[in-house]
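In: below are the sequence and a predicted model for it; my questions follow.
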Amino acid sequence: MKLILTGSTGFIGREVLSQCLQNPAITSVVAISRRDLPAHEKLQVALVEDFLSYPDCIRDQLKNADACIWALGKARMPNNETARIVSLDYTLAAVRVFQDICQQPFRFIYCSGGAAERDQTKSLWFMQDYRRIRGQVENELLVIANKHPGFGVYILRPAMVLARDMSLRSLAFGLGPSVKVDDLARAMIRLAMNAANDVERNIWENTDINKGL
C-alpha cells in the first residue's frame, strides 16, 4: 500500500509516520513537507514550497497512491486568513491533485477537531470563526465524496489530543474529552487501510476513536 501523509513534522503527524513505517502492510509513504525528514527505506519526501501548487515532479511522487492521511495544521493560528488558507485552501488544492493522479478507489483521511462546526450560521461562544472554517472544510470534503464515489472521505474529530505517555487521570484538562495521540494515529491508519469496522461512515467522533473505531 502506498500512502501520502501531511503534517509529518507535527505532533500528530510524527506519530502517524512512525506507525506507518513500522506497519508491514504499508510499503511506501510519501510525506508532503516543506523540509526534509530522516531517511527511511519506505519513506519518500515530496518537498513543496507552497501547498497550493504541485509541480510535475511532486505529482510523479504522489502518483498511484492508495490513500492520504491529512494531518496538516497548526495548534494556534495567528489570524482567520491564515486559518482559512491552511485549513481550507491547502486541503482542497491537494484533493484536486489526488483525484487526478491517484488510484481509484482512494481514501482521504482528514484530521479535523471535535469543536469544528459545520453549521455556518450557528452562533458560537468561543473561537467561532476558526470552528466554522474547520466545519466548512468538512462540508466541502463531504460534497466531494458525494459527487465522486471513488474518492472516499473519512473525517476524524478528536477532542484534546494527549501525548502517549500522559495519564488521563493526572491532568486537569484530561477530565474533558480526549484521546491519546497513538490511538488517534492508529485509527487514521486503520481507515486508510480500509480496515475499520464500518467504512461506509464519513465522520468519526472522539468516542469512536477511543473505542478503536
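Out: Now that the structure is in, tell me what you want to look at.
In: drop to CA atoms for contacts and neighbour counts, all remaining ones
Out: Noted.
In: for whatever helix or strand residue 81 lives in, which residues meet the burial criterion?
Out: According to DSSP states H and E, residue 81 maps onto helix 80-84. The neighbour-count check on helix 80-84 (16 or more other CA atoms under 10 Å) flags 83, 84 as buried.
In: ok, now stretch 89-96?
Out: Under the neighbour-count criterion of 16+ other CA under 10 Å, stretch 89-96 has 89, 90, 91, 92, 94, 95 buried.
In: just stretch 11-18 next, same as before
Out: Going by neighbour count (16+ other CA under 10 Å), the buried part of stretch 11-18 is 11, 12, 13, 14, 15, 16, 17.
In: helix or strand for the fifth one, which one?
Out: When you say that, I think you mean residue 15. helix 11-22.
In: what does the following helix or strand past that helix rub up against?
Out: Under the assignment DSSP H and E, the closest C-terminal helix or strand after helix 11-22 is strand 28-33. With contact meaning CA atoms under 8 Å, 6 or more residues apart in numbering, strand 28-33 is reached by 1-9, 20-21, 42-48, 61-62.
In: buried ones among those?
Out: 2-9, 20-21, 43-47, 61-62.
In: so of those residues, which ones are in strands?
Out: Per DSSP state E, strands hold the following members of these: 2, 3, 4, 5, 6, 43, 44, 45, 46, 47.
In: try this one next to it:
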Amino acid sequence: MKVALFGATGMVGQGVLRECLRDPAVSQVVCIGRTPLGVQHPKIEELVTENLFALDQIEDRLRGLDACFFCLGVSSSGMSEESYRHLTYDLTLSAASLLARINPQMTFVYVSGAGTDSTERGRSMWARVKGATENALLRLPFKAAYMFRPGVIVPLDGIQSKTPSYRVLYSVLGVLLLPLQRRFPRSMSTTRSIGLAMLEVARHGAKSPTLGPADIHAAASAATASRSGDSL
C-alpha cells in the first residue's frame, strides 16, 4: 500500500508516520509539507513545498496512491473565522480535490475533532468550520472517506506537540493522561492508536464514515490483532 501523509511533523502525524513505517504492508509514505521531516527511511518520499495550495505542480508525484492520511491542522485560538476557514476548509479541500481527481480509488482519512458540528450552524467557530470540511470531503468522489474525531490525545513513543502551549499542558498532565487512557481506552486516543486505526480503515473500511474515540480504539485493536496474527 502506498500512502500520502500531510502533517507528518505534527503530533498526530508523527504517530501516523511511525505506524506506517512499522507496517510491512506499507511500501511507500509520501510526506507532503512545508518543512523537512528530518527523518530518513527507505519508505519515505518527502515532498517539501512552500505552497500547499499549488499541489498541481507536483501532481505527477501524487499519482498511484492508495490512501491519504490528512493530519494537517492549526489551532483556532486567536484566529478569525475567515482565516481559520482558509487554513482548514480551503487548504484541505484544495489538496483533497486534486487527490480525488487523480486517485479515484483512494481512501481519504481526515483528522477532525470531538465536538465537530456537522450542521455547520452551531455557536463554536472551529466546530462549524470542521463540520463544513468533513461534509465537503464526504461529497468528493473517493473510494471512501473517513472522519476521525479523537477527543483527548495522549502522545506516546517520545512524540511531542509542535504547539508550545500544548507541550506545557502535556508535561503537566502527562503523569495523569496515560493512566487515564489505560483505564478508559475507549474514551481517549493515543498517537499510536490513531495511526493503527487509520491503517485499519484504509485497508478494511469502517461501519461509519465518522469515527469517535471508541471507534478509533476498536479499529486500532483490530489492526494490532491482525499484526499479531501475521507474525505467528
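Out: Sure, I can see it. All figures in this text were calculated on a predicted structure; none of them were measured in a lab.
In: returning to what we had before: what's the average distance of the helix holding residue 15 of structure 1 to structure 2?
Out: Here the mean offset of helix 11-22 of structure 1 against structure 2 after fitting is 0.7 Å, by mean CA distance after the TM-score superposition for structure 1.
In: chain center to the longest helix along structure 1: distance?
Out: Of all segments of type helix in structure 1, defined using DSSP state H, the longest is helix 128-147. For helix 128-147 of structure 1, the separation from the chain centroid amounts to 13 Å (computed by CA atoms, centre = their mean, to the nearest Å).
In: only the buried residues of that helix, if you could.
Out: 129-139, 141-142, 144-145.
In: residues touching the spatially most central residue of structure 1, list them.
Out: Central residue of structure 1 (CA atoms, centre = their mean): residue 70, 2.6 Å from the mean position. Counting by CA under 8 Å, 6+ apart, residue 70 of structure 1 makes contact with 5, 6, 7, 91, 108, 109, 110, 111.
In: ok, 7 Å please
Out: Residues near residue 70 of structure 1 by CA atoms under 7 Å, 6 or more residues apart in numbering: 5, 6, 109, 110, 111.
In: in a markdown table: these, plus distance to residue 191 of structure 1.
Out: Listed next are these as a markdown table, based on distance: CA to CA, whole Å:
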| residue | distance to residue 191 of structure 1 |
| --- | --- |
| 5 | 13 |
| 6 | 16 |
| 109 | 7 |
| 110 | 10 |
| 111 | 12 |
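In: which of those residues still touch in structure 2?
Out: Among the contacts of residue 70 of structure 1, the ones whose aligned partners also touch in structure 2 (both residues aligned by TM-score structural alignment, their matches' CA atoms under 7 Å) are 5, 6, 109, 110, 111.
In: I'd guessed the second one sits against residue 73; true?
Out: When you say that, I think you mean residue 6 of structure 1. No. Using CA atoms under 7 Å, residue 6 of structure 1 makes no contact with residue 73, being 9.0 Å away.
In: in terms of helices and strands, where is residue 166 of structure 2?
Out: Following DSSP H and E, one finds residue 166 of structure 2 within helix 164-183.
In: the next helix or strand after that helix: how far from the chain's middle?
Out: Later in the chain than helix 164-183 of structure 2, the nearest helix or strand by DSSP H and E is strand 189-190. Relative to the centre of its chain, strand 189-190 of structure 2 is centred 12 Å away, using CA atoms, centre = their mean.
In: which strands and helices sit next to strand 189-190 of structure 2?
Out: strand 153-154 (3 or more CA pairs under 7 Å, 6 or more residues apart in numbering; DSSP states H and E).
In: quick one: residue 187 of structure 1 is in a helix?
Out: Yes. Residue state for residue 187 of structure 1 (DSSP: H, G, I helix; E, B strand; the rest coil) corresponds to a helix.
In: roughly how far apart are residue 87 of structure 2 and residue 41 of structure 2?
Out: Look at residue 87 of structure 2 and residue 41 of structure 2: by CA to CA, to the nearest Å, they are 29 Å apart.
In: quick check: the aligned residue for residue 205 of structure 1 in structure 2?
Out: Alignment note (TM-score structural alignment): residue 205 of structure 1 maps to residue 212 of structure 2.
In: neighbours around residue 144 of structure 2, how many?
Out: 20 (other CA atoms under 10 Å).
In: does the residue mapped onto it from structure 1 lie in a helix or a strand, and which?
Out: Alignment note (TM-score structural alignment): residue 144 of structure 2 maps to residue 152 of structure 1. Residue 152 of structure 1 is part of strand 151-157 when elements are defined by DSSP H and E.
In: packing partners for that strand?
Out: Helices and strands touching strand 151-157 of structure 1, by 3+ CA pairs under 7 Å, 6+ apart, are strand 106-111, helix 128-147, strand 203-205.
In: contact partners for the counterpart of residue 138 of structure 1 in structure 2?
Out: Aligned by TM-score structural alignment, residue 138 of structure 1 pairs with residue 134 of structure 2. When contacts are counted by CA under 7 Å, 6+ apart, residue 134 of structure 2 touches residue 147.
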